[in-house]
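Visitor: Any chance you could fold what I've pasted below:
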Amino acid sequence: MSFTLATWNINSVRLRAGLVERLMTEEAPDILCLQECKSPVDKMPLAQFAELGYTHCVARGQKGYNGVAILSKLPLEDLGEMDFAGLGHARHVAARLENGTVIHNFYVPAGGDKPDRTVNDKFGQKLDYLTEMRDWFRESRPENAILVGDLNIAPREDDVWNHKQLLKIVSHTPIEVDHLGAAQEAGGWIDVTRQDIPEGNLYSWWSYRSPDWDAADKGRRLDHIWATPDISSAASGSRILRAVRGWEQPSDHAPVFATFDL
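Guide: Presented below is the predicted three-dimensional model:
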């Protein structure tokens, strides 16, 4: 089985349903994982996506916040969700393809503005979430699995526009990078994007606050595709569709792609 998979923080699937349909039409990934859907599942425009061939869906949602969905042309089995850190948020869902490959779709908490849990509860929640991810992977080490999503951390120096300036900025602080690295190591996950594109600056998010995001190019790579070692060598063709960030009324994230030949 060969399939192309994409992950995209859509920042409201109802508001940007047209952009999702455009991506489905122009790029036609076999599987599209969305985060920050900001909608209950019964309010997501799933019928519109089904008309374009995405007749299978596993999703978790809530009104106005969070929300994750796996939209697929291929049959899916719902494997449930995990509520790390007990937040009660729709931040994870898992599904299994017919060939046995498991897909995890994550939306890790952003963590607020101040990288100090003593004054910012959201930062503490982010660290706790990552710690429980680590523990889960350690206890039930994944196999034949792909993990995608907005992990809200840019781990490498070349995953941000300026490493030194962002060391004290949430998403690139050393403690966040360490926590993400511990979760990745616990599951044995391979960063597929960097496996395919090992060198050079690479971003998937540009702030709305920048009036000319493209020219300023102050980006961060917050969106990731990982795979377990037993299937990571089957991945190829990784890319980030930067141009999507320039579509009308866009998400501040661009979709990330990879192809798997399993």
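
Visitor: contacts and neighbour counts: CA atoms only from here.
Guide: OK.

Visitor: where along the chain do the helices fall?
Guide: In the chain, the segments counted as helices under DSSP state H are 17-26, 46-50, 121-139, 163-166, 174-187, 192-196, 213-216, 229-232.

Visitor: Make CSV from those helices and add mean neighbour count and distance to residue 106 to it.
Guide: Shown next, in CSV, are these (neighbours: other Cα atoms under 10 Å; distance: least, Cα to Cα, whole Å):
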stretch, mean neighbour count, distance to residue 106
helix 17-26, 15, 18
helix 46-50, 16, 19
helix 121-139, 19, 10
helix 163-166, 13, 23
helix 174-187, 18, 13
helix 192-196, 20, 16
helix 213-216, 12, 26
helix 229-232, 18, 18
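
Visitor: could I get those as JSON lines with distance to residue 83?
Guide: Converted to JSON lines, those look like this (distance: least, Cα to Cα, whole Å):
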{"stretch": "helix 17-26", "distance to residue 83": "26"}
{"stretch": "helix 46-50", "distance to residue 83": "24"}
{"stretch": "helix 121-139", "distance to residue 83": "9"}
{"stretch": "helix 163-166", "distance to residue 83": "29"}
{"stretch": "helix 174-187", "distance to residue 83": "16"}
{"stretch": "helix 192-196", "distance to residue 83": "25"}
{"stretch": "helix 213-216", "distance to residue 83": "34"}
{"stretch": "helix 229-232", "distance to residue 83": "25"}
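
Visitor: Let's compare: structure for the following, please.
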Amino acid sequence: MPLTISTWNINSVRLRIDLVAKFLKATRPDVLCLQETKCPDDAFPLKPLAKLGYVHVATNGQKGYHGVAVVSRLPFEAVDRRSFCDKQDCRHVAVTFGERAGLKDPATLHNFYVPAGGDEPDAAVNPKFAHKLQFLDEMRSAAGLHAAPGARAILVGDLNVAPLEHDVWSHKQMLKVVSHTPIECEKLGAVRAAGQWVDAMRMHVPATEKLYTWWSYRAADWAASDRGRRLDHVWVSPAIGDRVSAMTVSRAARGWTQPSDHVPVTVKLEI
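Guide: Predicted coordinates for the structure are as follows:
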């Protein structure tokens, strides 16, 4: 069956619930993964989502910071939440879809929000950057993120690293900017290699072409300057590496009223 999954760093779900609704009405994915929800679980805006048919929700949130959620039209078989770096930051939630969702074989979906890392790319002087590097190291070694042979898994989210040359507007100018430094790119690559994850977005847009999902609020005219980065990712396990039939980056959402600085990414899987 086809399964459509969208991922979006919404930068406050309560502030932008109308934009979430606008996107869901227009795109109708089966599942929407949100990051940076900035919302405790008991305050998550369930009613507007339920009115649109998204009645299955798994959250891992906290007041004012971080937070992730999976919003779905399909029921879950299981929900898992993990902590990293001995912190209580809410940066991960995973759900498993199975027979109740119409799947013959189960599929697990991980939703991540990796720390941004601050402004100074030096772990010795910037604790936020040190935290980011440790988080990526723990992702690499996490047993549950190493796909067993035949396992059907998807990993999405704001991973806060633009790893490839054309994932940023200027490779040379970004080498010393947090999100594209060599050590971050190396560590994210190690996470992907450890789990044998397939980069679903680059299956549809060659690595030689520019591909962005984020544009800074600081730009006077984000579209004209087009100084973007690909911070949001969709990875799939080898067992379904050839099942991604479509991929869309909803660039227009960056131009909506009071937008997030990220835009949604949607993939269609034939699983």
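
Visitor: and of the helices of the first structure, who's closest to residue 80 of the first structure?
Guide: The minimum distance between residue 80 of the first structure and the helices of the first structure falls on helix 121-139, with 14.3 Å, by Cα to Cα.

Visitor: That closest one vs the second structure - mean distance after superposition?
Guide: Comparing helix 121-139 of the first structure with its match in the second structure after superposition yields a mean distance of 1.4 Å (mean Cα distance after the TM-score superposition for the first structure).

Visitor: So which elements touch that helix?
Guide: If contacts are counted by 3 or more Cα pairs under 8 Å, 6 or more residues apart in numbering; DSSP states H and E, helix 121-139 of the first structure sits against helix 174-187.

Visitor: out of all of them, which strand in the first structure is the longest?
Guide: Criterion DSSP state E: the longest strand present in the first structure is strand 2-9.

Visitor: Tell me which residues of it come out buried.
Guide: By neighbour count with 16 or more other Cα atoms under 10 Å, strand 2-9 of the first structure contains the buried residues 4-9.

Visitor: Ok, stretch 26-36 of the second structure next?
Guide: For stretch 26-36 of the second structure, burial by neighbour count (16+ other Cα under 10 Å) applies to 28-36.

Visitor: does residue 263 of the second structure really touch residue 256, like I thought?
Guide: No. Residue 263 of the second structure is beyond contact range of residue 256, at 10.2 Å (criterion: Cα atoms under 8 Å).

Visitor: And those two? Which one has more around it.
Guide: Shown here are residue 263 of the second structure and residue 256; by other Cα atoms under 10 Å, residue 263 has more neighbours (23 against 10).

Visitor: which ones are touching the more buried one?
Guide: Residues in contact with residue 263 of the second structure (Cα atoms under 8 Å, 6 or more residues apart in numbering) are 8-9, 213-214, 249-254.

Visitor: From residue 9 of the first structure, how far out is whatever residue of the first structure lines up with it?
Guide: Mapped onto the first structure by TM-score structural alignment, residue 263 of the second structure lines up with residue 254. As defined by Cα to Cα, to the nearest Å, residue 254 of the first structure lies at a distance of 8 Å from residue 9 of the first structure.

Visitor: Could you tell me which residues make contact with the equivalent of residue 228 of the first structure over in the second structure?
Guide: Per TM-score structural alignment, the equivalent position to residue 228 of the first structure in the second structure is residue 237. Shown in contact with residue 237 of the second structure (Cα under 8 Å, 6+ apart): 147, 151-154, 195-198.

Visitor: hmm, which of these are common to the first structure?
Guide: Retained in the first structure: 151-154, 195-198, out of the contacts of residue 237 of the second structure (criterion both residues aligned by TM-score structural alignment, their matches' Cα atoms under 8 Å).
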